[in-house]
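> no sequence for this one, just the structure:
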């Protein structure tokens, strides 16, 4: 069954969707959209590192994404406005990554596939990495769910309950880095943040509890991945951007529904 490239692509999209959904909820609640953007842009630098020292792409992207996320956590609130800092690091990481790739000798790199994804080229080995990473993210978020939620809603109340908000921030940082590493093959560095944020934002008007929002976000992400794959195949459009475009249409629909309901 897995010899069919469309079936492999579908499983890859589902794996990324279920990993991104609960994490995306925390990104939306904490208003960390630019944080996710900066971490995903650093993925191209991770590709260059992996190719330069002959590492698996997943390993290089994971290392750089984790370093970028940790750097952002350390520098935020230290004299530079967070928006300015995130903007500088996001675009600088992408620029340095593109420059670094151009210096690699005797290596031909299809940059477009890393920028916007190439889900149709997912292999069985890629599926193992994607689902292994997705399950790791789900396990990590499920394990720390209560602590993550309390530190998100009220850091002061979290401290009163012996929950360290900085530690929970590091948990989110690790989960975000893993998600970026597994998603780059599916939607690419430029669209990873969109797949994190849009399903969660679309789910927000439909949910009355945090757990419900995470489940609905996963369903929206899965529908976007599978629907975008089918639309892309039918219309011969780029698959990663089509997946994100469908998620954006669902977001617009839920926002319109909320507006009509008053």
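Now that the structure is in, tell me what you want to look at. Here the structure is a predicted model, which is why all the values come from computation and not from measurement. Residues are numbered from 1 along each chain as shown.

> going forward, measure contacts between C-alpha atoms and count neighbours the same way
Fine.

> tell me how far stretch 168-186 lies from the chain's centre.
Chain-centre distance of stretch 168-186: 6 Å, with Cα atoms, centre = their mean, to the nearest Å.

> got it, and stretch 211-222?
14 Å.

> other residues contacting stretch 230-247?
Residues from elsewhere that reach stretch 230-247 (Cα atoms under 8 Å, 6 or more residues apart in numbering): 116-120, 186-188, 191, 194-195, 198-199, 220-221, 224-229.

> hmm, try it at 7 Å
For stretch 230-247, the external contacting residues (Cα atoms under 7 Å, 6 or more residues apart in numbering) are 116-119, 186-187, 194-195, 198-199, 224-225, 228-229.

> repeat that for stretch 117-127.
By Cα under 7 Å, 6+ apart, stretch 117-127 touches 5, 6, 8, 9, 12, 184, 185, 186, 187, 188, 239, 240.

> which ones among these lie within strands?
Residues of the contacts of stretch 117-127 located in strands (DSSP state E): none.

> comparison target, given below:
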């Protein structure tokens, strides 16, 4: 339980501030497509007997690169992301079915198996979280400028494409470390819901990122208790708690607006 909680907190600390940029840039489908592609990465990693983390990381980066290339060729972004997300998931599931002599628990990869986290997994999760937070801290000002006003970023000598690449790398790392904790189908929720909840009360980007991190960690801790008490799946329980917090925050914000 302690290892599982620490792993969940590590994912939340990395995913929440990154999720703020996903919300600001309206990249929800982008995160979803990258997460779905990770199943194909799992299949390839098992086929070639390499690290699951490495396979998912490479596949997520390839998916992000494919999206960036095709989006500049006249394809509508929402259509492109929808096609690639579901195609990558389907090809990944088909590829897994061809693996012989390898036991694959698809439910663990789809919905997470946080209680099976080992000490090695914990080191990978926290190593990835530190790397993502370091990258965001290093590029924070440039990322924020490129997100809010690409023209101003170019005038200031900031290349929006470079900042997009930094976000892509950070997103790939989060997907790779989070797949065992919350699974492919719930990674996008961990990115979006805490950030969307924090947006209700934050009046600066920095405050939104900090609030999102706190909400993500609270969701993990409460979700672990709910899962333990009610004997429910841990990953979905964490996301369910996060959703309840979002609904409470939205209701509170609406009531405060009525009073004012």
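Structure received. It should be emphasised that the depicted structure is a prediction, and the values quoted were computed from it without experimental measurement.

> which of the contacts of stretch 117-127 of the first structure count as buried?
5, 6, 8, 9, 12, 184, 185, 186, 187, 188, 239, 240 (16 or more other Cα atoms under 10 Å).

> and the residue lying closest to the second one once chain neighbours are set aside, how many neighbours?
So that's residue 6 of the first structure. The shortest distance from residue 6 of the first structure to any non-neighbouring residue, by Cα to Cα, 6 or more residues apart in numbering, is to residue 120 (6.7 Å). Using other Cα atoms under 10 Å, the number of residues around residue 120 of the first structure comes to 21.

> just the helices in the stretch 151-262 of the first structure please.
155-160, 165-183, 192-203, 210-235, 239-260 (DSSP state H, counting those that start in this stretch).

> ok now the last one, how far from the chain's centre?
In other words, helix 239-260 of the first structure. That offset, for helix 239-260 of the first structure, works out to 17 Å (Cα atoms, centre = their mean).

> quick one: that helix aligns where in the second structure?
Under TM-score structural alignment, helix 239-260 of the first structure corresponds to residues 234-255 of the second structure.

> assign the aligned partner of residue 64 of the second structure in the first structure to helix, strand or coil.
Counting by TM-score structural alignment, residue 64 of the second structure corresponds to residue 69 in the first structure. Secondary structure, DSSP: H, G, I helix; E, B strand; the rest coil: residue 69 of the first structure is helix.

> how far away is residue 198 of the first structure from residue 107 of the first structure?
Taking Cα to Cα, to the nearest Å as the measure, residue 198 of the first structure falls 35 Å from residue 107 of the first structure.

> which one's more surrounded, these two?
Between residue 198 of the first structure and residue 107, residue 198 has the larger neighbour count (other Cα under 10 Å), namely 27 against 11.

> ranges for the helices of the stretch 1-150 of the first structure?
Using DSSP H, counting those that start in this stretch, helices in the stretch 1-150 of the first structure cover 5-29, 33-41, 43-52, 57-75, 82-102, 111-116, 124-143, 145-153.

> what's the closest of these to residue 205 of the first structure?
helix 5-29 (12.4 Å; Cα to Cα).

> could you give the angle of the closest one to helix 145-153?
Using axes from the mean of the first three to the mean of the last three Cα atoms, to 10 degrees, the inter-axis angle of helix 5-29 of the first structure relative to helix 145-153 is 50 degrees.

> what's the spacing between the closest residue in space to residue 177 of the second structure that isn't next to it in sequence and residue 211 of the second structure?
Leaving aside its sequence neighbours, residue 177 of the second structure sits nearest to residue 125 (Cα to Cα, 6+ apart; 5.1 Å). According to Cα to Cα, residue 125 of the second structure and residue 211 of the second structure sit 21 Å apart.
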